[in-house]
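Visitor: generate coordinates for the sequence data below:
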Amino acid sequence: MGTTTDFAKRWFTVRGWKPFAFQKQVWTAVKQGQSGLLHASTGAGKTYAVWFGALNRFARASSPAETSRKRKPVAEPLTVLWITPMRALAADTASALEAPLQDLQIPWTVGLRTGDTSSSERARQSRRLPTTLITTPESLTLMLARADAQTALSSLRMVVVDEWHELLGNKRGVQLQLALARLRRWHPDLIVWGVSATLGNQAHAEQVLIPNGGGISVQGQSKKELRIDTLLPPAIERFPWAGHIGLKMLPQVVSELESSASSLVFTNTRAQSEIWYQALLEARPDWAGLIALHHSSLSRDTRDWVERALKDGQLKAVVCTSSLDLGVDFLPVERVLQIGSAKGVARLMQRAGRSGHAPGRASRVTMVPTHSLELIEAAAAQDAVAARRIEPRLSPVKPLDVLVQHLVSIALGGGFVPDELYEEVRGAWAYRDLNQAEWAWALAFVRHGGLSLTAYPDYRRVEPDEHGVWRVPDARLARRHRMSIGTIVSDATVQLKFWSKGGGGKQLGSVEEGFIARLKPGDGFLFAGRLLELVRVENMTAYVKRSTVKKAAVPRWNGGRMPLSNELAQALVARFSAAAQGHYDGPEMQAMRPLLQVQQHWSGLPSEDRLLAEALKSREGWHLFLFPFAGRQVHLGLASLLAWRASQRQPLTFSIAVNDYGLELLSATPVDWAEQLDAALFNPADLLKDVLASLNAGELALRRFREIARIAGLVFAGYPGAPKSTRQVQASSGLFFEVFKQYDAGNLLLAQAGEEVLREELDIRRLEQTLERINRMKLDLHQIKRPTPLGFPLLVERMRESMSSEKLADRIRRMVSDLEKTADTGKTR
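Guide: A predicted model of the protein is given here:
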């Protein structure tokens, strides 16, 4: 029988390792039955801190009699659930957990249960679960929806939530909170540990994971050495604009990759990764087979191959997206390149940690700007990382769509008694304030669809039996629900396969339905690093063949525009403010001096206590450029709010453009911005009412409601092999939205849609904080004669909406040429 740190000491000693103090602290806490949150740098040894805690407390070594048998000893029953946010991490985690078991002769088994698990393996697990099961929140909920769930999980003693920061702030995390509440009810002494590398609010993270208190927070080893540098472009564009993709930096990137044995090249979007991978191959054809592409829309086989080749040191570089952000252990990787701004401190640190992924090894990330202003972001990111100003992540509060789904799942998993389940649900942090009226609404909704759907059998999903236990009586509805469990809602995707006359062509991955809908047979596009030609579309599958077309489209997936985080924005403004005082510290700021001097001469530079504003009269009309540095989501709400409030004073119509730094309002009729920009325009009072009045809030709420309707089970996305199209799903959601508005205005899912628009689409809290901050600042308004380096990208952003990419590029070239000539003459306005 193992004793405290017995297994750990034995295994570490054989490898010549010395445990860190934080690892010993976790081992001791688990031995004492404590739950907790472990926060430590990527590659610092978090996994073995928690894993050996479990082994030391619950495992035993095989006896000599057992080991002398020819057959393996019977494995211990399910003891540990290991929750991972990504299926891609599961296999890598399993390898790490299995390593000590054979060496120490521990009769434990490790298994995987994710969306990628084969039906034969699922059947095997149905007969006997492994001692440690690595799974996702969705697969855990599916287990809880089994009628024998309580029996199957009766031997469970510990739950580990890996990469907790990835789940904490979204509905997947809420789904997990509800699952943990059920497991705690069955096992009051259940030990729960969260593991994370990048959290800016550890106290909240611990409270959400262990809502009843009693947990401890363990801080890992001292700061891991993190080296951050920037590739400087050969020339600085004084009038930058987003959309370059950074390919002008291709020669420098190639040179950097040449100097390292193995590198990861992170991009922020899947489209960007496709473009960069193709560009690298064209620049270095001899690297074919030595560089690879990895993003979540590629086939599982392709991603598995890339991950194995990286681990084995066979690849020189992999161009990737957030699909490789987390946890996968690639020891051969020496460095990371980040194409474009990471937009957040935590994201940059997470990606940097993919290099030097071992205790004691330094991590290195090199930032590659895609336009000039990202050089200042790079300098600001270094400041924020050095100060460890990491973004906080907050749990959603009372998402009723997730609760409704959970009720049906639990009704399938043996049924529930409402009063008992109410107390259990309130044990999840997100629902700690759930009141009886909301609970009664949720019960009515799963029983008969609420006020407006009572007549339809498909929405009578749960019924109480003669004993008062609520169950799912309809096998068809039960099957549909199991297929719909989860909170990840994305646009419908079309599978890509090579065309084969006999069928059965190789699968390449998937793209969003909206992209394929814009193509016709014969059109070319870029995917998985290949030039492809569309042959035909059939049953949500696009058949393709290799193409030689010179002009190819690139799939655009949703989710590509990440807003600038508050922490990075503050560091960015601090850098501008220092430049205004003549301080250009570091190579990035030195390189930016020519641009910043033009900005200062023609207008001014932003600072912490002054709000930079620029008024311009052009042939298009009267422009206002405003630079609050609050991120594009907040700027969208702010621009709409200011436009609406200004139009209440005089009849005005505005065109709007936003980016992460600021916003542009353009009116075809005269506006005296010096008079308009007063305290009342920025007043936080009546914010909610004015924002809703200023936006097409109904359309925004409808878009949110589509997701809510699918999570809540109102809309079924179809069976395997026969999925519904996006248009069908959207039409169904829209119909429910209108029915509820007309006949069930008090439906809480409608209210949730409105709340999510304000919280997530517009970030209403940050908008309110921005207005409060603006009111404390002094307005620094400049009447300018031409666009400045900060204002020019906003002009481009607006023109992009109405011009083709070719016409836009030609127009921009002419504008930049004129502005550069003016800047060279030294004109100050």
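Visitor: only C-alpha atoms for contact and neighbour calcs from this point on.
Guide: OK.
Visitor: any idea which element residue 773 lies in?
Guide: For residue 773, the host element (DSSP states H and E) is helix 764-776.
Visitor: what of residue 575?
Guide: Using DSSP H and E, residue 575 maps to helix 566-580.
Visitor: which elements pack onto the next helix or strand after that helix?
Guide: Using DSSP H and E, the helix or strand that directly follows helix 566-580 along the chain is helix 587-602. With contacts defined as 3 or more C-alpha pairs under 8 Å, 6 or more residues apart in numbering; DSSP states H and E, helix 587-602 has these neighbours: helix 373-386.
Visitor: which strands or helices does the helix it packs on pack on?
Guide: strand 226-230, helix 345-352, helix 566-580, helix 587-602.
Visitor: which helices and strands does the helix holding residue 575 pack with?
Guide: Counting by 3+ C-alpha pairs under 8 Å, 6+ apart, helix 566-580 packs on helix 373-386.
Visitor: which of the residues in the helix it packs on are buried?
Guide: By 16 or more other C-alpha atoms under 10 Å, the buried positions in helix 373-386 come out as 373-385.
Visitor: stretch 719-738 now?
Guide: Buried residues in stretch 719-738 (16+ other C-alpha under 10 Å): 723-726, 729-730, 732-734, 736-737.
Visitor: quick one: residues in contact with that stretch.
Guide: 480, 483, 491-492, 513, 539-540, 702, 705-706, 709, 714-718, 750 (C-alpha atoms under 8 Å, 6 or more residues apart in numbering).
Visitor: let's see which of those residues end up in strands.
Guide: Judged by DSSP state E, strands contain the following of the contacts of stretch 719-738: residue 718.
Visitor: doesn't residue 736 fall inside a strand?
Guide: No. Counting by DSSP: H, G, I helix; E, B strand; the rest coil, residue 736 falls outside a strand, being helix.
Visitor: burial measure for residue 538, as a count.
Guide: Burial measure for residue 538: 9 neighbouring residues, criterion other C-alpha atoms under 10 Å.
Visitor: so who does it touch?
Guide: So residue 538 contacts nothing (C-alpha under 8 Å, 6+ apart).
Visitor: do the same with residue 768
Guide: Contacts of residue 768 by C-alpha under 8 Å, 6+ apart are 684, 687.
Visitor: distance of it from residue 527?
Guide: Applying C-alpha to C-alpha, to the nearest Å, the value for residue 768 to residue 527 is 42 Å.
Visitor: just residue 746 next, same as before
Guide: For residue 746, the distance to residue 527 - C-alpha to C-alpha - is 46 Å.
Visitor: burial check on residue 152, number of neighbours?
Guide: 19.
Visitor: would you check how far apart it and residue 272 are?
Guide: 45 Å.
Visitor: circling back to that earlier point, return the member of the buried residues of helix 373-386 nearest to residue 157.
Guide: residue 385 (37.4 Å; C-alpha to C-alpha).
Visitor: I'd like the structure of this one too, to check against the first:
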Amino acid sequence: MSLAERWFAARGWQPFTFQREVWQAVRDGESGLLHATTGSGKTYAVWLAALERFAQQMPRSGQPAPLSLLWITPMRALAADTARALQAPLDELGIVWSIGLRTGDTGSAERARQGRRLPSALVTTPESLTLLLTRADARQAFAGLQMLVVDEWHELLGNKRGVQLQLALARLRRWQPRLIVWGLSATLGNLPEALQVLLHPGRGRLVQGRIDKPLLVDSLLPESIERFPWAGHLGLRMLTQVVGEIDAASTTLVFTNTRSQAERWYQALLDARPDWAGLIALHHGSLAREVRDWVEQGLKQGALKAVVCTSSLDLGVDFLPVERVLQIGSPKGVARLLQRAGRSGHAPGRTSRVTLVPTHSLEVLEAAAAQQAIAERRIEARSAPQRPLDVLVQHLVSMALAGGFRPDELFAEVRQTWSYRELDEAHWQWALAFVRHGGHSLTAYPDYQRVEPDDSGLWKVPSRRVALRHRMSIGTIVSDASLTVKFWARGGSGRSLGSIEEGFIARLRPGDCFLFAGRLLELVRVENMTVYVSRATGRKAAVPRWNGGRMPLSSELADAVVEQLDAAARGEFDGAEMRLLQPLLQVQMAWSALPRSETLLAELLRSREGWHLFLYPFAGRHVHLGLASLLAWRMARHQPLTFSIAVNDYGLELLSASEPHWASQLTPHLFDSRDLLHDVLASLNAGELARRRFREIARIAGLVFSGYPGAQKSARQLQASSGLFFDVFRQYDPDNLLLGQAEEEVLRQELDVDRLEQTLRRLQARRLDLRQLQRPTPLAFPLLVERFRESMSSEKLADRIRRMVTELDQAAGPGGYQADAGVMPVVEREMSRPRTPRARKDGTPNRSRRAP
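Guide: Here you go, the predicted structure:
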């Protein structure tokens, strides 16, 4: 009996087939990707395989083995939990291995100990791994490394953090050609590509853990819904039902999509059940580490009734007491919903249950679609970025710190990664020149002479100051400048509560109140990147808004939504969700039609504002923003028009003060995908979009330094600095490849131009279903509200919505839900949203206002 089997038998467990397959593959020295259900035992599949292959070769007493295994995790919160899970078999099997953590939370004393001797197994993040590789003795430190495991590979695969890990892997494989590498994931739709990216240029084994783990996906539905919805109009009206679900379960995770929403729901639950004080908690990435650790420990011990959280608890953390998961609002993607479902019943054989809580009527439709998509296992694919030069530039400086590099050798090493497999000599020489003297326009500035060749041809960092600044800037996670939030105490600062984005605090004055860390706080002062606060009571509070809160609907979920509408158009309303939606959809069909998979629904409306066009491609808000701007620009080339634009996940609105010639404009030629890049760039004022994107690129590439601890630069300073570089490059170095990267990232990430091209082709193939409206339909109404937000205060908007809903419900006849007066204050609190862009006369949107 093998070591792994003995440990399983001692605990009364029976290994799954996929676990045995991984054990055998590692015995044979194979690398691979393990894709298995959350909570099915992926961790022990690879960990016990590593112990069996490598630990048995080590002595059972004396000093722990040298560094033999790296365990890469995408989240610091996951690292500590992983380390605890890895420790258990060591103690029971008497294996003399040490387990260590190396993340941004690791203290200086522990870092110093690791500097002298690394543990046998190190749990770390991509950023911390790169930092370790910058050590001058890195090759010696990793000399005993035999295996590397990437946990939650899906979280890294599609972003620059994953590219950073690819580069680190290339370095480690060069030192250890027989290194065994395994990736772990539960939610990937493109497994062969994910395996190739991880192991490129080598090959490995794909292991799929197909076990019958029960999964229940259901919905928490109101008794009735409004037939004319808008974003957030249900929201906290579901509070009573949510309280009931939490009350009936032992421990519940309440997931929200944004930190702002988490703060709001946590406070609402406490207001509804004051007796739950101390039994419910809040968890998101901006809270202090001590707070997050306390919450996670409380979940493990079963001491908490519920935790309101964000994606900070999405991944891998093992909370066995969690019985239920509630998802507030649409998950926007199938993989995300599956990941969160797996946080309940996190053990083989236990049922995972996730309950969707819609926050507006059309999210009931998304709930039905999500259940269908999960039943059919439609999981989103994730693709690795192609040749990001800012990450390459950062890597060159990192490797120059690690004892130096020779360009030809490093070029061959970098090309071993998936993302840089097609890197050509011209781009490589540009990157070398950029780190050596900053390119054509920065040659005169010593700060950008970061790497120089010595007499032997070895490229090194010439200055301790440059080395220090670079080590402090390693990583690809870029966000707005954050300020530490602390209680005000006379004679010194009080306890830290976490961090908050500078852009939010900049709008407040001393005495203003805001909700943070589940507390009502009053701003006392802002000093040295620290927000000092005191407790406040009984005042209206602002709620912080963090960037990145508006996720687009994924293609898989959008397609499932359209299929539900197809069925409804045939008179089929299967399931509780669709039966609840029937009154709304019947009004839509009576006044217009339903969007179908073979038609493109276009609604025309004349109002006092002008002429409206509503289109419903169901492609997600990012695509709709690009599509709306593109259509406006193309139409304006044939007829001088000024358009206002509104978008959501379902469709778009174009509003013109002059009557467009719709009959001649709405032809298949309008949706032609030829010359798409040229037309999109022209329609979107892409230079301004690229300027915003360049800020991230400049930070990663080392052009902009965020500042030393305690003296960080403000977001305004960083934006000004990156904007200055952008202007200088455009004027004096127009061939700078970072400019081209900024433009490409705008197209690929902000506008999802690949999906836009696919959408245009699909729309061209559909039959146009043109409907003339007498009044806004249930699908058109939320687009009107999106546009109203731009020009109205919350109070005026709430009044207008009240009036419009009343008028539309009267026109629709009996069967509608009339919101009571108690709902409107909730609506008013939820009205502060990002603004939609207004188009110029040439059809391009006005970028002076932020796009959604």
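Visitor: mind checking the TM-score on these two?
Guide: Between these two chains, after superposing, the TM-score reads 0.98 (TM-score structural alignment, normalised by the length of the first structure); 816 aligned residues with a C-alpha RMSD of 1.1 Å.
Visitor: returning to that earlier point: tell me which of residue 746 and residue 527 of the first structure has more neighbours.
Guide: Taking neighbours as other C-alpha under 10 Å, residue 746 of the first structure and residue 527 compare with residue 527 leading, 26 against 12.
Visitor: wait, doesn't that one sit right on residue 554?
Guide: Yes. The pair residue 527 of the first structure / residue 554 is scored as a contact, 7.2 Å apart, by C-alpha atoms under 8 Å.
Visitor: where do the contact lists of the two overlap?
Guide: Jointly contacting residue 527 of the first structure and residue 554 under the rule C-alpha under 8 Å, 6+ apart are residue 274.
Visitor: reformat the helices and strands packed on helix 373-386 of the first structure as JSON lines; add mean neighbour count.
Guide: Below are these laid out as JSON lines (neighbours: other C-alpha atoms under 10 Å):
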{"stretch": "strand 226-230", "mean neighbour count": "18"}
{"stretch": "helix 345-352", "mean neighbour count": "24"}
{"stretch": "helix 566-580", "mean neighbour count": "21"}
{"stretch": "helix 587-602", "mean neighbour count": "20"}
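Visitor: quick one: these as CSV, columns for distance to residue 193 of the first structure too.
Guide: Output for these, formatted as CSV (distance: least, C-alpha to C-alpha, whole Å):
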stretch, distance to residue 193 of the first structure
strand 226-230, 26
helix 345-352, 20
helix 566-580, 27
helix 587-602, 41
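Visitor: give the contact list for the aligned partner of residue 412 of the first structure in the second structure.
Guide: Mapped onto the second structure by TM-score structural alignment, residue 412 of the first structure lines up with residue 401. By C-alpha under 8 Å, 6+ apart, the residues touching residue 401 of the second structure are 134-136, 460-461, 467.
Visitor: just the ones of the residues you listed in helices?
Guide: Assignment to helices by DSSP state H places the following of these there: residue 467.
Visitor: show the buried residues in the contacts of residue 401 of the second structure.
Guide: 134-135, 460-461, 467.
Visitor: over to the residue nearest to the spatial centre of the second structure. Which of the three states is it?
Guide: In the second structure, the centroid-proximal residue (C-alpha atoms, centre = their mean) is residue 548; its distance is 7.2 Å. At residue 548 of the second structure the chain is in coil, as set by three-state DSSP.
Visitor: packing partners for the longest helix along the first structure?
Guide: Longest helix in the first structure by number of residues (criterion: DSSP H): helix 805-824. Here helix 805-824 of the first structure touches helix 792-800, going by 3+ C-alpha pairs under 8 Å, 6+ apart.
Visitor: now do the helix it packs on: distance to the chain's middle.
Guide: Mean C-alpha position of helix 792-800 of the first structure versus that of the full chain (C-alpha atoms, centre = their mean, to the nearest Å) differs by 27 Å.
Visitor: where's the equivalent of residue 376 of the first structure over in the second structure relative to residue 133 of the second structure, distance?
Guide: Counting by TM-score structural alignment, residue 376 of the first structure lines up with residue 365 in the second structure. From residue 365 of the second structure across to residue 133 of the second structure, the span is 49 Å (C-alpha to C-alpha).
Visitor: run through the residues that contact the counterpart of residue 244 of the first structure in the second structure.
Guide: Matched to the second structure by TM-score structural alignment, residue 244 of the first structure sits across from residue 233. Counting by C-alpha under 8 Å, 6+ apart, residue 233 of the second structure makes contact with 359-360, 827.
Visitor: quick one: neighbours of the equivalent of residue 214 of the first structure over in the second structure, just the number.
Guide: Counting by TM-score structural alignment, residue 214 of the first structure lines up with residue 203 in the second structure. Residues near residue 203 of the second structure, counting by other C-alpha under 10 Å, number 14.
Visitor: residue 203 of the second structure: what secondary structure?
Guide: Classified using three-state DSSP, residue 203 of the second structure is coil.
Visitor: what sits against it?
Guide: By C-alpha under 8 Å, 6+ apart, the contact set of residue 203 of the second structure is 31-32, 196.
Visitor: where strands are concerned, which of those count?
Guide: Mapping the contacts of residue 203 of the second structure onto strands (DSSP E) picks out residue 32.
Visitor: could you save the contacts of residue 203 of the second structure as CSV and add columns showing distance to residue 415 of the second structure and neighbour count?
Guide: What follows is those, written out as CSV (distance: C-alpha to C-alpha, whole Å; neighbours: other C-alpha atoms under 10 Å):
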residue, distance to residue 415 of the second structure, neighbour count
31, 20, 26
32, 20, 23
196, 14, 17
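Visitor: which of the contacts of residue 203 of the second structure sits closest to residue 412 of the second structure?
Guide: Distance to residue 412 of the second structure across the contacts of residue 203 of the second structure (C-alpha to C-alpha) is lowest for residue 196, with 18.2 Å.
Visitor: please name the nearest non-neighbouring residue to the closest one.
Guide: Excluding the flanking residues, the one nearest residue 196 of the second structure by C-alpha to C-alpha, 6 or more residues apart in numbering is residue 203, at 7.1 Å.
Visitor: can you show me the strands along the stretch 401-550 of the second structure?
Guide: 452-453, 459-460, 482-489, 492-501, 513-516, 519-527, 530-535 (DSSP state E, counting those that start in this stretch).
Visitor: for the stretch 51-200 of the second structure, same thing?
Guide: Applying DSSP E, counting those that start in this stretch to the stretch 51-200 of the second structure gives strands spanning 69-72, 99-102, 121-124, 147-150, 180-185.
Visitor: redo those strands as TSV? Include distance to residue 670 of the second structure and mean neighbour count.
Guide: TSV is the format used below for the strands of the stretch 51-200 of the second structure (distance: least, C-alpha to C-alpha, whole Å; neighbours: other C-alpha atoms under 10 Å):
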stretch	distance to residue 670 of the second structure	mean neighbour count
strand 69-72	48	24
strand 99-102	54	22
strand 121-124	50	25
strand 147-150	45	24
strand 180-185	41	23
